[in-house]
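For reference, the sequence and a predicted model appear below.
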Amino acid sequence: MSNDIAYPVFRSPDPVLALSMARRLMEFGRCEHADVSLYAEFHSVDEVRRGAKELPEGWFRGQEHDGEFDDRVPFEDRPAWLVGVRGPGLPTGPTAYEGRLPVEYESLNQAVDSVEDAFTAAIGPSVGEINWQNLFWPDAPEIGFRGESKHAEVTLLLNTSTRTYNEPAGDQTVLVHVRSADSDGRQLREPYAHWLAEQVGLTVIGPGQRL
């Protein structure tokens, strides 16, 4: 089993510009099987309501309280929105969100170019990401690398600089993913990430990130 590592190649406070740069890189590896998934964390009731209005077809899930349920409580006996509901199924009263924030959002395996603009416009100050997967990175024979598909991805991080969302930021970061292969602490495929970025006029601007 192999893992990926993602290198930042562009950063901007302008989400529309960052989306454009991410798409430029994505298009370089786009193939017929490519798709896109969206993730976000909404940290206030107002943010949740905006997300539900603008992104009603995604899945929203509130947080469970510590020890609230154990494995003997089946999912169907838990509040539906803690398991996952579409936007219209979210509670309307603000007290329902006490202890339930952040509300997580996801929309998986969507058609490329069908959801990215709406998501970028709707996310506001919340943290999240757009992840294009099932791409194909071509061979780079001049630097000795074969192409790859398993870890060929592009991610746009919104209002955060890390894939774990633990560092909120006032800008957006584009990441290019490659297969992780290290020797004595050195990433052997990092030059491939540099090469991929250079093909679309970008450059690696920081260390690789793992999940």
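Sure thing, it's come through. Numbering: from 1, shown residues only.

CA only for contacts and neighbour counts going forward, please
Noted.

This structure: helices as residue ranges?
15-29, 45-54, 80-83, 116-122, 190-198 (DSSP state H).

Those into a markdown table, with extra columns for distance to Glu98?
As requested, the helices of the chain are arranged in a markdown table below (distance: least, CA to CA, whole Å):
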| stretch | distance to Glu98 |
| --- | --- |
| helix 15-29 | 30 |
| helix 45-54 | 9 |
| helix 80-83 | 13 |
| helix 116-122 | 23 |
| helix 190-198 | 43 |
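
among the ones you listed, which is nearest Lys150?
Of all the helices of the chain, helix 15-29 sits nearest to Lys150, with 12.0 Å by CA to CA.

Just want the most central residue of the protein.
Glu129 (3.0 Å; CA atoms, centre = their mean).

quick one: contacts for the residue lying closest to that one once chain neighbours are set aside?
Nearest non-adjacent residue to Glu129, counting by CA to CA, 6 or more residues apart in numbering: Leu157, 4.5 Å away. Each residue near Leu157 by CA atoms under 8 Å, 6 or more residues apart in numbering is listed here: Val127, Gly128, Glu129, Ile130, Arg163, Gln172, Thr173, Val174, Leu175.

and with 10 Å instead?
Leu157 is in contact with 8, 11, 15, 18-19, 22, 39-40, 127-131, 163-165, 169, 171-175, counting by CA atoms under 10 Å, 6 or more residues apart in numbering.

Next, work out how far apart it and Pro88 are.
Computed as CA to CA, to the nearest Å, the Leu157 to Pro88 distance reads 26 Å.

next, the one to line up against it:
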Amino acid sequence: MGNSKAYPVFRTDDAATAYAKARQLCALLWRREDRIWLFAELLTVEDVRRMVAVLPGVKFEYSEMRTGPAGEDLWFDLDVTTADDCALEPHLPLDIGGLDVPAGVEDRFVAALGRGMAAIDWHGSWPDDPEAGQYASPKYDGVQVVFHGDDPQWGSSAHDHTVFVHVGKFGDPCRARDLAAHIGGEVLGEPQLGW
């Protein structure tokens, strides 16, 4: 049990650059899972339409819990493929969250993003480096890029896009610095609660 330690290692106002840096870090993983995790906050009807084109059959959720007149929880159940824009608009913003999908959709996912917060998580293992006392931690290692955010837990939105390295349950600042250096970055603060 527990969470990884996530170190912010690169921040920019250009989403394409953040994504490219995250992909460079992914290439350093000794082993990478075949599946990725996606999150996106969809603020406009156009955002929803673009995301459906990338992820057909994706399940949308309200960004914040909504309740009905009797205090009951409401769940988003509108078919976005058949609903017109006027029917969809009152339901915004919507989220797709914690979506576990096969790798390979990342480029299209990034191209479909709007102004809402979004993230891609690649889980894997960093290579062992016994001389440096660094060992893989398959449950906790990986790379994450958060668009319009600076929190690996998808906290509050921000203008910039942030790349994180996840390095074990207890953290490893030396490994985080080494990984940051590979992409021309640096550790940008204290480790944060990861996945």
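Ah, there it is. Because the structure is a prediction, the values reported are computed rather than measured.

mind putting the helices of the first structure in CSV, distance to Glu153 of the first structure and mean neighbour count included?
Converted to CSV, the helices of the first structure look like this (distance: least, CA to CA, whole Å; neighbours: other CA atoms under 10 Å):
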stretch, distance to Glu153 of the first structure, mean neighbour count
helix 15-29, 8, 20
helix 45-54, 25, 18
helix 80-83, 28, 16
helix 116-122, 15, 16
helix 190-198, 11, 20
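
To which residue of the second structure is the residue nearest to Glu129 of the first structure aligned?
Using TM-score structural alignment, the equivalent of Leu157 of the first structure in the second structure is Val146.

what does Thr203 of the first structure align to in the second structure?
By TM-score structural alignment, Thr203 of the first structure lines up with Glu186.

right, and that match touches Phe10 too?
Yes. Between Glu186 of the second structure and Phe10 a contact is recorded at 6.6 Å, counting by CA atoms under 10 Å.

coming back round to it: separation between the match of Thr203 of the first structure and Val54 of the second structure?
From Glu186 of the second structure to Val54 of the second structure the distance is 33 Å (CA to CA).

How about His123 of the second structure?
For His123 of the second structure, the distance to Val54 of the second structure - CA to CA - is 21 Å.

Check Pro102 of the second structure too.
As judged by CA to CA, Pro102 of the second structure and Val54 of the second structure stand 12 Å apart.

right, and the helices of the first structure - which one's nearest Asp66 of the first structure?
Per CA to CA, nearest to Asp66 of the first structure of the helices of the first structure: helix 80-83, 12.9 Å.

Show me what the closest one is packed up against.
Under the contact definition 3 or more CA pairs under 10 Å, 6 or more residues apart in numbering; DSSP states H and E, helix 80-83 of the first structure sits against strand 59-61, strand 103-110.

Mind naming the longest strand for the second structure?
Across the second structure, the longest stretch assigned as strand under DSSP state E is strand 31-42.

average offset between that strand and the first structure?
Following superposition, strand 31-42 of the second structure is found to deviate from the first structure by 2.1 Å on average (mean CA distance after the TM-score superposition for the first structure).

could you check the angle strand 94-102 makes with that strand?
Calculated by axes from the mean of the first three to the mean of the last three CA atoms, to 10 degrees, strand 31-42 of the second structure forms an angle of 160 degrees with strand 94-102.

Quick check: buried residues in strand 31-42 of the second structure?
Residues Arg31, Arg32, Arg35, Ile36, Trp37, Leu38, Phe39, Ala40, Glu41, Leu42 are the ones in strand 31-42 of the second structure that count as buried (16 or more other CA atoms under 10 Å).

Over to stretch 132-140 of the second structure?
Gln134, Tyr135, Ala136, Ser137, Pro138, Lys139, Tyr140.

contacting residues around stretch 96-110 of the second structure?
15-16, 19, 23, 32-42, 48, 50-51, 53-55, 58-63, 112, 118-122, 147, 154.

how about a cut-off of 8 Å?
Stretch 96-110 of the second structure is contacted from outside by 19, 34-42, 51, 54, 58-61, 120, using CA under 8 Å, 6+ apart.

for that stretch, how far is the first residue from the last?
Terminal-residue distance, stretch 96-110 of the second structure (CA to CA): 14 Å.

Near the residue nearest to Asp73 of the second structure when sequence neighbours are not counted, how many residues? Count them for me, please.
With sequence-adjacent residues excluded and distances taken as CA to CA, 6+ apart, Asp73 of the second structure is closest to Thr67, at 4.5 Å. Neighbourhood size, Thr67 of the second structure [other CA atoms under 10 Å]: 11.
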